[in-house]
Structure formats: structure tokens, C-alpha cells
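> give me a 3D structure for the following:
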Amino acid sequence: MRNTSSESADALADGPLAAQLLSPETFPRFVDDCIALIGDEIRKKGMTLRTAFKVTQKVKPDITERTVRELSPDFVHALEPCYAKYRAEGGEDLRAHLIAHEDEVADAMLIAADRRAERIHNRTIHSAYGRVRGRARREISEAMPQIASVIARHAE
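Predicted coordinates for the structure are as follows:
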């Protein structure tokens, strides 16, 4: 298991989904599962992306964990309206609900990512985000069953 520190998560744990996923008990396992999901998704991609990811990991071994820890609160909070809708509809199967509302989930995640990107002052990172942003919706859609599984595993 990764570092159990979740200061940024604790500061934002105010909605029912955030209270579950960002709690000190759950957050480290949630982060581990997100990191595994990213690794699985990268392995499905082309040689260029896999190589770039591998090089990045060698240069900054903690980049994936750090990024997941920093962005998770933004993504989780963006998903609160979708989670509220799920609960209002009876809350039977969160994974199925997230998959059925894939567009809403993808939009929420992209809005959160875009907001974060607006605050990036590093031109290289900002430029890299701009280059991949156009493909982001498709990537989220392709990974939605796995994303939904990770979220559902750690929420009610």
C-alpha cells in the first residue's frame, strides 16, 4: 500500500462520495487501485505512449501516485452530482449507473481536469495537456468499465 497521507483529500471530504473515497481509511486503497488502472490502460496503448510512460516513470518514479493523489479530490467532487442521482434512483449498482451515465461522468472528469489545467503555470505541462485533451473523452469512455469498477469498489 502507498503512503497513507491524504491531507488534500481530508480537506475536501464533504460530499457523500468524497466522504467514502477520500476518507483516511479508504483513500490509500483507492489511490492504489487508480494507479493500477492507469498502468493497465497504458499497457493497452501503442508503443509510443508506453515508452513515454516508462521514461517518465524512470525520471519521476512517484509521478503517477502523486498525480492521482492530487487530482482524485477534484475528480471525486466533480462526480458528486452523478452519485447523488444514483442514490436518488435507489442506489442498486453504482458501477452499472456510472457506465450507463458515461457521458455525464466523462464530462464531470474533463471539467475537473480542465479547471486544474487552467491553474498550471508550467508551459511544458500545460502544452502536453493541450495535446492530449482532444483524445481525453474517448480515453475515458474506453476505460469507463474499469473506472466505474474502481469507484464502486470503494464506495457503498
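
> only C-alpha atoms for contact and neighbour calcs from this point on.
Will do.

> need the three-state assignment for the residue in the chain sticking out farthest from the centre.
The outermost residue of the chain relative to its centre, with distances by C-alpha atoms, centre = their mean, is Gly90 at 24.6 Å. Classification of Gly90 using DSSP: H, G, I helix; E, B strand; the rest coil returns coil.

> list the residues that contact it.
By C-alpha atoms under 8 Å, 6 or more residues apart in numbering, Gly90 lies in contact with nothing.

> from the middle of its chain, how far away would the strand or helix carrying Arg138 be?
Assessed by DSSP states H and E, Arg138 sits inside helix 123-154. When C-alpha coordinates are averaged (C-alpha atoms, centre = their mean, to the nearest Å), helix 123-154 and its chain have centres 7 Å apart.

> remind me what that helix packs against, helices and strands.
On a contact count with 3 or more C-alpha pairs under 8 Å, 6 or more residues apart in numbering; DSSP states H and E, helix 123-154 meets helix 16-21, helix 27-43, helix 94-100, helix 102-118.

> and this one, so I can compare the two:
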Amino acid sequence: MTEVLKEALLAPDRRATVIKDIEQLIDAEVAEKNGVGGMAVKSGYAVVKKMNSTFVSEAVDSMLDRFVDSVEPFYAQHQASGEGSFADHLVANSSDVADALLGVTDDRAENSRRESVKKAYARLRPQAKKHVEDALPRLGDLIERHMSAVQSG
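I've put the predicted structure just below:
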């Protein structure tokens, strides 16, 4: 299988922009959360960003290769089908896509040497799949934007 996303999104001249765009996607998703659960997500996210303003971008950078690997098969399916937008394809396969993406963060948390990270992740993980599924339209749009830029450039 051709690794189209890997070649485009992880290219040295594009990687920093992809990371910045993903951080903005995360910021936007967190900002839209509401209710008691949303308040918890917002406050936790604010604490993390206040403690270390580069934490999110560093975390995205460290996991980006694996995130791209996990999305690549869905992109190949979408390309083969030739139907709709990639965002629509991700939403139509939201459970599988979320599981694939969360597999990356599950591994990262499991292999952390810091118990505080493991405990915090364990508290947030039960709601994570819904949050990831909610973010898939933006993620699909982000990927399509980058793929269009690569193809036209």
C-alpha cells in the first residue's frame, strides 16, 4: 500500500504546519465542549497548557507518525471509493477510526514512566472515544487541506 499521507503530512517542509494545525484543531474541539464533562476537559486542558505551553505541540509531534499510520488505511479506503469527502468517510467509520487513533495514545500512556500521567489518562480515557469521534470532521478537513496543498504545490 502506498503511504500517501505519510509522504505528504510528515514531509520535513510540512510537518511543523501539520502539528500547528492539529494543535489548533484540539484547541477548537476543547473550546466547544460543554456541560459538566466539558468543563472538566476545558479546565484540565487549561492546566496542562499553563504548566507547559508547548506540551500539546510536543505531544502531537511525538505521536504524529503513529497517528498518520493509523489513519492511512482509512485514507486509502476513501481514495479507492472515490465517494464524498474524507471527513465524511472518517465520520462513517468513526468507531474504527477513533479506536485506531486512541490505540496510539493508549500505548503512549501505558509506556509512560510517570504514574501521574497514567492516572490522569485512565480518568480521561472512558470519555475519549466520544471526543475523538466528535473531532473527526475537522480532522478529515485538515487532512484534505494538506493533501490539496501538496497536490497543487
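
> dump the helices and strands packed on helix 123-154 of the first structure to TSV, plus mean neighbour count and distance to Asp74 of the first structure.
Output for those, formatted as TSV (neighbours: other C-alpha atoms under 10 Å; distance: least, C-alpha to C-alpha, whole Å):
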stretch	mean neighbour count	distance to Asp74 of the first structure
helix 16-21	22	10
helix 27-43	18	13
helix 94-100	19	17
helix 102-118	17	6
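
> now these as a markdown table including distance to Arg133 of the first structure?
Output for those, formatted as a markdown table (distance: least, C-alpha to C-alpha, whole Å):
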| stretch | distance to Arg133 of the first structure |
| --- | --- |
| helix 16-21 | 25 |
| helix 27-43 | 16 |
| helix 94-100 | 21 |
| helix 102-118 | 9 |
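
> the helix holding Arg138 of the first structure: which residues count as buried?
Buried residues in helix 123-154 of the first structure, counting neighbours by 16 or more other C-alpha atoms under 10 Å, are found at 129, 136-137, 140-141, 143-152, 154.

> so which of the helices and strands packed on helix 123-154 of the first structure comes closest to Gln57 of the first structure?
Nearest to Gln57 of the first structure, of all those, is helix 27-43, at 10.9 Å by C-alpha to C-alpha.

> mean shift between the helix or strand following the closest one and the second structure?
The first helix or strand that comes after helix 27-43 of the first structure along the chain, using DSSP H and E, is helix 47-59. Once the two models are superposed, helix 47-59 of the first structure sits on average 2.4 Å from its counterpart in the second structure (mean C-alpha distance after the TM-score superposition for the first structure).

> how about the alignment partner in the first structure of Val117 of the second structure, what does it touch?
Aligning on TM-score structural alignment places Val117 of the second structure opposite Ile125 in the first structure. Under the criterion of C-alpha under 8 Å, 6+ apart, Ile125 of the first structure has no neighbours.

> hang on, the earlier thing: now the helix holding Arg138 of the first structure against helix 102-118, angle please.
Angle, helix 123-154 of the first structure to helix 102-118, by axes from the mean of the first three to the mean of the last three C-alpha atoms, to 10 degrees: 140 degrees.

> appreciated, that's everything.
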